[in-house]
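Undergrad: I'd like to go over a predicted model; first the sequence, then the structure.
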Amino acid sequence: AVEETGLGRIDDKIQKNLLVANKTPGMEVLSPRSFTGDRGLTIDERAPFGVICSITPCTNATETILNNGIGMVAGGNSVVFNVHPSAKNVNNFFIRELNRAMVAVGYPANVLCSVGDPTIASANALMTHPGVRLVVVTGGPAVVKAALQSGKKVIAAGPGNPPAMVDETADLAKAARDIAAGHSLDNNIVCIIEKEVVAVASIADQLKQEFERAGAYLLSDSDVAKLEKVILDDGHINRNFVGKNVSIILREIGLNVSDSTRFALCEVDEAHPFVQLEQLMPILPLFRVPSAEAGIEAAVRCEHGFFHTATCHSRNIDVLHNMARAVNTSLYIKNGPSYAGLGFGGEGFTSWTIAGPTGEGLTTAWDFTRERRCTLVDYFRIC
């Protein structure tokens, strides 16, 4: 995946795929419900949709294929993937290998299929095909919009811009380590990981020192000015630097840092494009707010109503609670790295399709099935 897409870090991708293999739920989440009474027996069961169209990204290429594949097949479905064109070779190879493994344990051949040469046209053809009952999209705003216009039931995972808010009561050393670990995972191409830091002003300087101890390269104001010209392109993110090592990015402005350096930190204001745009690269912007209350309000603004992910570092239970209510995100992590919300160093299952636009949140086999009810009247009572 790294070789084909040019995105991320090999060691991090190994960890991500192991997480998916170990913590993606299967049929165990599909338990039926039954109701008995004087008038008989009713059973609610989960049933497959049939053929699912799955649109997957280049950022979390094989992770999304494996995660969706397990959940969709566990629900009794077959899947046709339209993968991102820039990851088609690794994804199509991976799907072939998954099919071989499934056939070896008794599944029919080609339960998982993919378009050999995926395009926007092939994605639209799949999404509108009469044989497709469910469309699952993991990607950016454009593909989500197209899916929602398909006329099918859609599960859509859109963009995120997760804020990390740190107040004056937080364990600053731990907060810096956690945010550093989350932000730098796979060069920041994972949609749920920290994209900007909202720091209460009274602890901002100390927090920056802790980030440096956690491995950050601290950028000066002049460095930031130079960097703007490199990673911004007419008000948008320059895709040439998405998912690249920070050493490669900083080399463009004349800074030589080790390849082992995982991210750079810069201080800007809230309105800065580094804060407002989902960068998907290991450049972490920090801005100051006067109080935790102001920090919560700023975090809501930076998240842009994506209902995706947010984190908060505080030892004040009221702050933790108030931010949870205010951001209203699918994932909310207290005092830990964002990826803990995916079960990586935290409890619970993992999912790589976080459906904020359509409301399912972390998707499992349950979401890839439909409910059916069977009722038998006046019989099957044992008392």
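TA: Ah, there it is.
Undergrad: alpha carbons only for contacts and neighbour counts from here, please
TA: Noted.
Undergrad: hey, where'd the strands end up in the stretch 151-300 of the chain?
TA: Counting by DSSP state E, counting those that start in this stretch, the stretch 151-300 of the chain forms strands over residues 153-157, 163-166, 196-200, 217-218, 232-233, 236-237, 264-267, 283-289, given from the N-terminal end onward.
Undergrad: need those strands in TSV (columns: distance to residue 128).
TA: Converted to TSV, the strands of the stretch 151-300 of the chain look like this (distance: least, C-alpha to C-alpha, whole Å):
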stretch	distance to residue 128
strand 153-157	11
strand 163-166	36
strand 196-200	37
strand 217-218	48
strand 232-233	34
strand 236-237	30
strand 264-267	43
strand 283-289	39
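Undergrad: please identify the most buried of the ones you listed.
TA: Using mean count of other C-alpha atoms under 10 Å, the stretch among the strands of the stretch 151-300 of the chain with the largest mean neighbour count is strand 163-166, at a mean of 30.
Undergrad: ok, and what's touching it?
TA: In this structure, residues lying in contact with strand 163-166 by C-alpha atoms under 8 Å, 6 or more residues apart in numbering are 175, 179, 194-200, 292, 295-296, 299, 302-303, 309-314.
Undergrad: next, the one to line up against it:
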Amino acid sequence: MTTTVLTKTTEVETLIATAKQAQQLYATYSQEQVDAIIKNVHEMTYQHREELAISAHEETGFGNVADKIIKNEFASNRVYDSIKDIPTVGVINRLPEQKLIEVGIPMGIVAGLIPSTNPTSTVIFKALIALKTRNAIIFSPHPKALASIQLATKIVEEAAVAAGAPSGLVSVINQPTLEATSDLMQHEDIALILATGGKAMVHAAYSSGTPAIGVGPGNSPVLIEKTADIKTSIDRIIQSKTFDYGTICASEQALVVDASIKEEVIQALKAKHAYFLNEAESEKISQFILRDNGALNPDIVGKSAPLVAALAGIDVPENTTVLISEQTEVSHTNPYSREKLTPILALYTVNAWEEGLTLCNELLLNEGAGHTASLHTSNEVLAEEFGLRIHASRILVNTLGALGAIGGTTNLMPSLTLGCGAIGGSSTTDNVSVHQLLNIKRVAFHQ
């Protein structure tokens, strides 16, 4: 008896053929049918939020279970609540004064690239917005998180089918390779690539010849202006930077502090158990932030501050929340001025507001242009000026960077795919949701 083993290319072809047939049927579903399906997916993924968090943590070693549960809950509950009442089928808007009728139509099959840092929550999020817009979605998983992504996909698919969806709408590549991902992205039946992952993968998505929405790296500066409530600001920054040990790309990366309040900021940070690295310790840690090729070292991603310190041979108190290194240089070769998906913060000192604005933009242009920047201030005029002048798509004021950017502590659209705009090499500045996965045709009458 012989057993047929699918090649990577054959697997992708099979998944696409199945998804195409399922999506063509799903495109005929009513709004009520679609809404019943996403409701069941939301409920089932919420029920499995802890199991999925444990699976992701055990497989990748990134972050911690408690915060991954919160991320799964955010993806299943907050995202669902934000999209459940949006019309996506048939006539979605009537504009009698403009004599226009807007009709929502699905795109087809979406290729969803899933990162290892937020694997299960990203599956839930992308599946919900794809299903809400009557699209099929095929996930290309990061190999380091394959099992947890497979589990999340299975839960989503079974929930959708149980609510009446055709089988095959939601699937995953089970033999993930660069070749398989490339075959998926370049296939003529893929309507859109939704890319969340490393810079190289996002670049590949945009180079595939298929329409794509990709997001670049984050390197979020946070400016603490001299009128800020310092204790509250530091509380929020520490909460944000330690959430899932820094794996959300919008988490703060560099503190930019006015010299007049620097000592007060330092004392507030120490009260929250931040550890200030001396020059020798900073040098040791810097050797572990980047690999020899300049890429972020995965060994430190999503690890606690004491564990990161231990990797560099540094002893810090067990209750250390973040590691802080004072810096003056911004460059591609200085790892402290780049994205660090772990509880490490750079600390820069400025002597004036204008200098702070300039430094924040330097940090963003060094890496993370167009992504996210934060300001802590009690001056609303300065908050507006910050928004006008900073090269970021999300300008957060007096909130947590990690959770504010994704819409957890702000009124931004709840999303786990954050556009960086043209300056960041992205096709949108939006928090991606159903509107980016829905085509709209317009019936226009003579005026």
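TA: Arrived safely, thanks for sending. Computed from a predicted structure; not experimentally measured.
Undergrad: TM-score of the superposition?
TA: Structural agreement between the overlaid chains, expressed as a TM-score with TM-score structural alignment, normalised by the length of the first structure, amounts to 0.92; 376 aligned residues with a C-alpha RMSD of 2.0 Å.
Undergrad: out of the contacts of strand 163-166 of the first structure, which sit inside helices?
TA: Secondary structure assignment (DSSP state H) places 175, 179, 292, 295, 296, 299, 302, 303 from those within helices.
Undergrad: of those, just say which sits nearest to residue 209 of the first structure.
TA: For those, the closest approach to residue 209 of the first structure (C-alpha to C-alpha) belongs to residue 175, at 11.8 Å.
Undergrad: and the helices in the stretch 1-150 of the first structure?
TA: Read by DSSP state H, counting those that start in this stretch, the stretch 1-150 of the first structure holds these helices, from start to end of the chain: 2-5, 10-23, 61-74, 88-104, 120-128, 141-148.
Undergrad: rewinding a little: which stretch among the strands of the stretch 151-300 of the first structure comes nearest residue 98 of the first structure?
TA: Between residue 98 of the first structure and these, the tightest spacing by C-alpha to C-alpha is seen for strand 153-157, at 23.0 Å.
Undergrad: the aligned partner of residue 354 of the first structure in the second structure: what's it in contact with?
TA: For residue 354 of the first structure, the aligned residue in the second structure is residue 418 (criterion: TM-score structural alignment). With contacts taken as C-alpha under 8 Å, 6+ apart, residue 418 of the second structure has the following neighbours: 215, 371, 405, 406, 429, 430, 431, 432.
Undergrad: lining up those with the first structure, which overlap?
TA: Here is what carries over to the first structure from the contacts of residue 418 of the second structure, by both residues aligned by TM-score structural alignment, their matches' C-alpha atoms under 8 Å: 215, 371, 429, 430, 431, 432.
Undergrad: picking that back up, tell me which of the contacts of residue 418 of the second structure fall in strands.
TA: residue 371 (DSSP state E).
Undergrad: out of the contacts of residue 418 of the second structure, which is nearest to residue 390 of the second structure?
TA: For residue 390 of the second structure, the closest of the contacts of residue 418 of the second structure turns out to be residue 371, at 10.3 Å, with distances computed as C-alpha to C-alpha.
Undergrad: quick one: map the closest one onto the first structure.
TA: Matched to the first structure by TM-score structural alignment, residue 371 of the second structure sits across from residue 308.
Undergrad: how many neighbours does its match have?
TA: If you count neighbours by other C-alpha atoms under 10 Å, residue 308 of the first structure ends up with 28.
Undergrad: what does residue 133 of the first structure correspond to in the second structure?
TA: Per TM-score structural alignment, the equivalent position to residue 133 of the first structure in the second structure is residue 191.
Undergrad: show me what contacts the equivalent of residue 357 of the second structure over in the first structure?
TA: Under the alignment defined by TM-score structural alignment, residue 357 of the second structure is paired with residue 296 of the first structure. By C-alpha under 8 Å, 6+ apart, the residues touching residue 296 of the first structure are 165, 322, 323, 326, 327.
Undergrad: pull the number of nearby residues for the nearest residue to residue 24 of the second structure once chain neighbours are set aside.
TA: The spatial neighbour of residue 24 of the second structure that comes closest, neighbours along the chain excluded (C-alpha to C-alpha, 6 or more residues apart in numbering), is residue 108 at 7.8 Å. As a burial measure, residue 108 of the second structure scores 25 neighbours (other C-alpha under 10 Å).
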